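Q: Prediction below, plus the sequence it came from.
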Amino acid sequence: MRYTGIFAVMVIALLAACNTRQASVDQATASITKEDLARHVQVLASDEFEGRAPASRGEEKTINYLIDQFKKLGMQPGNGDSYLQEVPLVEITADDNMQLVISGKGKPLIFKYLDDFVAGSPHVTETVSLKRSPLVFVGYGIVAPEYGWNDYAGLDVKGKTVVVLVNDPGYATGDSTLFRGKAMTYYGRWTYKYEEAARQGAAGVLIVHQTGPAGYPWTVVRNSWSGPQFYLQSADSGKSQSAVQGWITLESARQLFQAAGQDFDVLQQKAARKGFRPVPLPLTASITIHNTYRFSKSYNVIARYPGKDRADETIIYTAHWDHFGINPTLEGDSIMNGARDNATGTAALLELAEAFSKLDYPTRRSVVFLAVTAEEQGLLGSAWYATHPIYPLNKTVANINMDAMNIFGPTKDITVIGLGYSELEDVLRQEASAQGRYLRPDPEPEKGYYFRSDHFSFAKQGVPALYAKMGVEHIEKGEQWMRERVDWWVKTHYHKPSDEYDPSWWDLRGMEQNVRLLFRVGYRLADSNWFPNWREGTEFRAKRDAMMQHN
C-alpha cells in the first residue's frame, strides 16, 4: 500500500507539472496580440524608415530597432556575441536615360524605358552594351532533363539575346502531364530564366511580361526593376551572368514579333508543346546601360532563444526586413514603405520572440529568429545565410517563414504554399485543428509563391521549410470576398508606395491568429527530439537524407 501511495503522489505531481507547463505555453501564446503586431508594423513601415532598403539609412534604423527589441526581450545574440551577420552586396543603379532599339529590314523599333521595357546589368562596370545582338525566341527558356525538355537544344546563343516567356508549359496548357500542370515549377520563375540564359552564354535576356503567367501586373515589374538593384558580391564581378537582363511588355513583344514576320500568339502556343525548337528572329537588339555602383554591406539580424538539453539543434523562424527604399523615378510619394510586405512578417518575428521569452520552462532545442536582408532583390540575405550557416544545417530542424501576412481578418483555413512537401504540415494540421481550422493548398499555384520567399533558400539546401500563408475563407465575409480583397490589394498596393499601414481598414485578427499558430508549431518542434523530413519524391529529400547521415 505504501508503494501504491507513493506512485499515486508521483502521478499527481507529474500531471500537475504537465498542466503547469501547458498553462505556460497558453500564456505565451496569448501574449501575441494584434495590438503589439500593429505597433511594430507602424514603426517599421513609417516614412522615418525610408522604405528599409539594404545598405541605406533605412537599414540602419531597421536593424537598430530589431536589435533593441530583441535585447529588451532577453534574446541572446545569434552570431557569437553579435546580433548581425554581414551580407556582402554590390548596389548597381542604371541610368534611366536608356532605350532599347530593335533593328531589322524595316524601320527600327525604339522602346521606351519603364513604359515598354526595363533592363539592368549585374556586371559591376560603368557601361554595358549590346550592339546589334541577334535575337532568338527560345520559348520558355527551360532545360529540364527530368521532364524531357530542352528549349536550347542545338542552339548556340553566345553573343545573342534570348526572348523568353515567363512561367512554364504546364501553366500555359493546363496539362497536368506537363511539368506540374497549373502549379509553377522553379523553371517558371524569372530568376531561373536569367540563370539558364547565363549558363547558355546569352549576352542578353528579355522576358515577355504577361500578368497571368507572371502573377503580377507590369507596374510591379516597373517599380521592382528600376532604381538601385542589389546583387551578392562575386569574384568575377557578375561577369558569369548575362550582360543585360530585362523585361518587355506584352504589347512591345507583339510589335517585336510582327517586325520579325512572326505571330506571337502562334509561337507562344508552339513553345508550350514538346518538340519545340528555338526560332531565330531576323532582328537585332541594341542597348547601352550606364551604371553607377558601390560595394556595400547589409546585414541579417539574428537572435537566439537558448534551448536546454538539445541546445545545438535549432528551429529557425525567418522574415525579410527589407523593401525597396526610395524610388527616385516615381513622382509624388516615392517611399516604398512595405507595410504588408514585409513589416508584417518582421513584426511577427518580434512577437514570436516575445512569446518564447514568456515561457516558464525552456524548450529542449534552441529557437533562432532570423530577419534577413535583400529578399526583394532575389532572396539574397537568406541565400547567403543558407550557404554560410551560423548553425549547422544538419542540426537545423526546420525553417518557418513569414512574408506578407494576413491584414484582412480571421479565416477558417490556412494556406500552405507547397502543401504535400514536408512532414512539418502534420504538426501544422494538428495545431490548426486545435484552432478549429483546416489546411488548404495554394489557391494560386501558377504564381509560384513557393519560389518567391526566403524559405526556398533553406529548401534548396535540404532543410525542411514551412511557408503557411493566410487562408481564403474569411470567417465573417466568406471566400469570394477574401479573394476579391486580396486581388484588389495586389493590383492597388503590391510593390507600390501605397503599401502603408492603414488602421482604418487593416484587420489584424487574422495575423494574430496565424502568428499564434506558428508559435505553437515552433514550440512543438523545439520541445521534441524529432527531425521532420521532406515527403518521399520531393526534390529536396535526397539532400536532407545525405546531410542527416552525419548526425
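A: Alright, I've got the coordinates.
Q: CA only for contacts and neighbour counts going forward, please
A: OK.
Q: which parts of the helix ranked longest in the chain are buried?
A: When the chain is scanned for its longest helix (criterion: DSSP state H), the result is helix 2-30. By 16 or more other CA atoms under 10 Å, the buried positions in helix 2-30 come out as S24, V25, D26, A28, T29.
Q: again with stretch 167-175
A: N167, D168, P169, G170, Y171, A172.
Q: Would you quantify the distance from the closest residue to the second one other than its chain neighbours to R452?
A: Closest residue in space to D168, ignoring its immediate chain neighbours: G188 at 4.7 Å, by CA to CA, 6 or more residues apart in numbering. Using CA to CA, to the nearest Å, one gets 11 Å for the distance from G188 to R452.
Q: In addition, the following structure is provided for comparison:
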Amino acid sequence: MTRNFFSPLAWALPAALLLAGCQGNSGPATTGTDSTATAADTALVAAPNDGIRAADIGRHMQVLASDEFLGRKPFSAGETKTIGYLADELRKLGLQPGPDGSYFQNVPLVQITTTPAPTMQIAGKGQPFELQYQRDYVAVTEREQARIDLKNAPLVFAGYGVVAPEYGWNDYAGLDVKGKTVVVLINDPGFVTGDTTLFKGRAMTYYGRWTYKFEEAARQGAAGVLIVHDTKPASYPWSVVASSWAGEQLFPQSADRGASKCALEGWLSLDAAKRLLTAAGQNYEQVLQAANRPGFRPRPLGLTLSTSLTTKIERKASKNVLAVLPGTTRPTEYIIYTAHWDHLGVGPAVQGDSIYNGAVDNASGCAALLSIAKGFAQAQPKPQRSIVFLAVTGEEQGLLGSAYYAQHPVFPLAQTVANLNMDALSTGGPMRDFTVVGHGQSELDDYAAAAAKEQNRYILPDQTPEMGHFFRSDHFSLAHVGVPALYAAGGFDARQGGKAAAQRSRDEYDEKHYHQPSDEYDPSWDLRGMEQDARLLFRIGQRLGQETTFPQWKAGSEFKATREKSRPAR
C-alpha cells in the first residue's frame, strides 16, 4: 500500500504467545468501545463452513510473496507470474471473465526511469552549496523527454502548496511561478496546530497528499516542485521516500506525454529544507508557523536551483485482473472487491536481500480476495447482484490501476453498489476491533458494524485521520467517482496484548518492514485474524448482494454530490 495502515502484529508478538492467547473472538460490539482481556476472550466464535480459511490465505500469500514472483512489480516478469496466478485461481473457482471474455483489463502506463544528477546546486545568497541525491533529495519527472535541465531556477516557498476555495485558502495567491521551483510542506494546514477551524484540523484532506501537491504545482505552471519531508506529518520515514522514488516509476499515459507536468517532481529531507531556508535568511520553525496561519503569502527565497535529470522511457500496458460471479436476479448491479497485486519489485539491497516481496503489502489483500471469491463460489443461495473481484496494478505508484478502472469502468459506476477494499491485513491473530478508515463517510459503516457484531467485535473509527489513509489505497479511486467504498480491518486492539501490543507492532512494522525486503512471508504468523476480516467483508458483500437498495454517502461527505449526479433520486 502507499502507506501501511493495518500493520501486522506478529512482528512483535512471538508465535507461541499468539497461539496460546489469541483463541478469543469476543469483545464489545459498540463503536469505539475500549476493552480489556477477559476469560471470555479465549472462547473462539465458531467459524461457519463458508470456505474462508486461514490455511488457504497463507498458501496464497506464500506463493505471491515468494522470491519467484520478484516483488510483483508491474512491467516485470513478476507481473506475468502474478496476474497469471490470480487469473488461474479465479478461473478454477468457476468465476467468469469480463464482458470482453478476458480476465484482464489493460492499463496503459509509461515507465520512466529517472537518473537525477548526483547533486543539486543552490546559489544566490552567500556561499553556494550542494544537496546530495538520496541523502538530501529525490527527484523524478513525468515528462517523456530524454533529459531535463533546470538552470538557476528561482526557489519560492509556497506554504502547503494548496489552493482550496472552500476553505478560503490560496498558497499561490499573487504568485507567478512559471519557470520557478516551489518548495511546499507535506500534509495540510491544521495538522501542526490541531486547529479544527483550519481545513479538518489534524485530519488530513486530499490537499495534504503528495499527489495533489504535484498536480497543483503543475496547474500553476511551476518548473519544479519539492515537498519537504517530515516524518510525523508524512507518517513515514525518509528511508521510505528514498526507496519508493528510486529507479523506475509508473505514470498514466497522457496525450501530451507529460508536457503539462512539472519538469521536476521531488522531495527534500527535513535537514536539507532547513539548510535551504537558513541560506535564504529564514528560520524553519517561523516559516512553518506562518504557513499555518490564514492569509499566508508565498515568499521568494532569493535562491536558485540547478540540476538535471536523464530518463529512459517505455510505454506499454500493465494489467488489472478481473472476474465476476453473475447475480441471479439483478446481474447488472455490482459489488466490487478490490486489492492491489503490485509491490516494489527488485531494488536496493538491504542486508543482502534485494527482493521487496510485499507479503503483508499486499499479498495479504490478494489472498483474502481469493478466499472471499471461494466463499461466494460455494455459497448457497447465490447473490442476486453480481460480485466482481478486481486485483489492480500500480497502487504503489499512486493508485494507477484502480484510477484507470474508475475512469474506464468495465461495469457502469452508476450500477456499482459498493466497493470493499483490502490492503495490508494483520498477521497477528484475532482482533477485537474492526477499524474503519474514513468512518462516518457512508452507510457502509452500519453494514460493517452489523457484521462485526457476529464476531463479537467492535467498530473503531480511524485512529490517525491526520495520516490521510482514506486517500492512500484503491478504495479512494472508486470513492472519488462516487461509489461508496469501505476500507477496514482489524489491527488496533489485539486479543493478546490489547491496544498497547498493537501500537508497538505498528511502530515496528513501519520502522523496519514497510516497503523493505524484510516484508516476507513467515509460516509462524497467526492468520486467524485475517480469516476473520475476510469473513467479515464476505458477510457485508452477502448482505449487499441480496438487497435492492443502494448504500448512500452520509451528509457532509465530499463524495455525496458526485454519487447523486450519477444516481439521481428515483
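A: Here it is on my side, so go on. What you are looking at is a predicted structure, and each value in this text was computed from that prediction instead of being measured.
Q: so what number do they get for TM-score?
A: Comparison of the two superposed chains (TM-score structural alignment, normalised by the length of the first structure) gives a TM-score of 0.93, and 525 aligned residues with a CA RMSD of 1.4 Å.
Q: coming back round to it: CSV for the buried residues of stretch 167-175 of the first structure, including distance to A339 of the first structure?
A: Below are these laid out as CSV (distance: CA to CA, whole Å):
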residue, distance to A339 of the first structure
N167, 28
D168, 31
P169, 34
G170, 34
Y171, 31
A172, 33
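Q: What is the nearest of those residues to I390 of the first structure?
A: Among those, N167 lies closest to I390 of the first structure (CA to CA), at 34.1 Å.
Q: who's in contact with that closest one?
A: N167 of the first structure sits next to Y140, M184, T185, Y187, G188, R189, W190, P213, A214, E446 when contact means CA atoms under 8 Å, 6 or more residues apart in numbering.
Q: Give the aligned equivalent of the fifth one in the second structure.
A: Mapped onto the second structure by TM-score structural alignment, G188 of the first structure lines up with G208.
Q: Ok, the last one next?
A: Using TM-score structural alignment to pair residues, one finds that E446 of the first structure aligns to E466 in the second structure.
Q: Return the residues in contact with that match.
A: F191, R202, A203, M204, P233.
Q: Where does A479 of the second structure sit: helix, strand or coil?
A: With DSSP: H, G, I helix; E, B strand; the rest coil as the basis, the three-state label of A479 of the second structure is helix.
Q: Report the contact partners of it.
A: A479 of the second structure makes contacts with A485, F559, as judged by CA under 8 Å, 6+ apart.
Q: Can you tell me how far it is from F199 of the second structure?
A: Counting by CA to CA - A479 of the second structure and F199 of the second structure are separated by 20 Å.
Q: Ok, E508 of the second structure next?
A: From E508 of the second structure to F199 of the second structure the distance is 31 Å (CA to CA).
Q: what about those two, which has more around it?
A: Legend: neighbour count by other CA atoms under 10 Å for E508 of the second structure and F199, higher for F199 (21 against 17).
Q: quick check, the more buried one in a helix?
A: No - counting by three-state DSSP, F199 of the second structure is not found in a helix; it is coil.
Q: what stretch of the second structure does stretch 283-291 of the first structure fall on?
A: Counting by TM-score structural alignment, stretch 283-291 of the first structure sits on residues 303-311 of the second structure.
Q: err, stretch 422-431 of the first structure, not the other one
A: Under the criterion TM-score structural alignment, stretch 422-431 of the first structure matches residues 442-451.
Q: Show me which parts of the matching stretch are buried, residue by residue.
A: So stretch 442-451 of the second structure, judged by 16+ other CA under 10 Å, has buried residues S442, E443, L444, D445, Y447, A448, A449, A450, A451.
Q: Show me where the stretch 1-150 of the second structure has its helices.
A: 15-21, 54-64, 77-92 (DSSP state H, counting those that start in this stretch).
Q: And for the stretch 451-551 of the first structure?
A: Using DSSP H, counting those that start in this stretch, helices in the stretch 451-551 of the first structure cover 455-460, 478-493, 509-526, 541-548.
Q: Return the residues in contact with A451 of the second structure.
A: Contacts for A451 of the second structure were tallied using CA under 8 Å, 6+ apart; they are L536, L537, R539, I540.
Q: Considering those residues, which are maintained in the first structure?
A: Contacts conserved in the first structure for the contacts of A451 of the second structure, counting by both residues aligned by TM-score structural alignment, their matches' CA atoms under 8 Å: L536, R539, I540.
Q: and the last one, how far is that from A65 of the second structure?
A: According to CA to CA, I540 of the second structure and A65 of the second structure sit 28 Å apart.
Q: quick one: which of these two has more around it?
A: A65 (27 against 19).
Q: picking that back up, as TSV, the helices of the stretch 1-150 of the second structure with mean neighbour count and distance to M431 of the second structure would be great.
A: Below are these laid out as TSV (neighbours: other CA atoms under 10 Å; distance: least, CA to CA, whole Å):
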stretch	mean neighbour count	distance to M431 of the second structure
helix 15-21	15	11
helix 54-64	21	14
helix 77-92	18	28
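Q: Need the ones you listed in TSV (columns: distance to D423 of the second structure).
A: Output for the helices of the stretch 1-150 of the second structure, formatted as TSV (distance: least, CA to CA, whole Å):
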stretch	distance to D423 of the second structure
helix 15-21	22
helix 54-64	13
helix 77-92	16
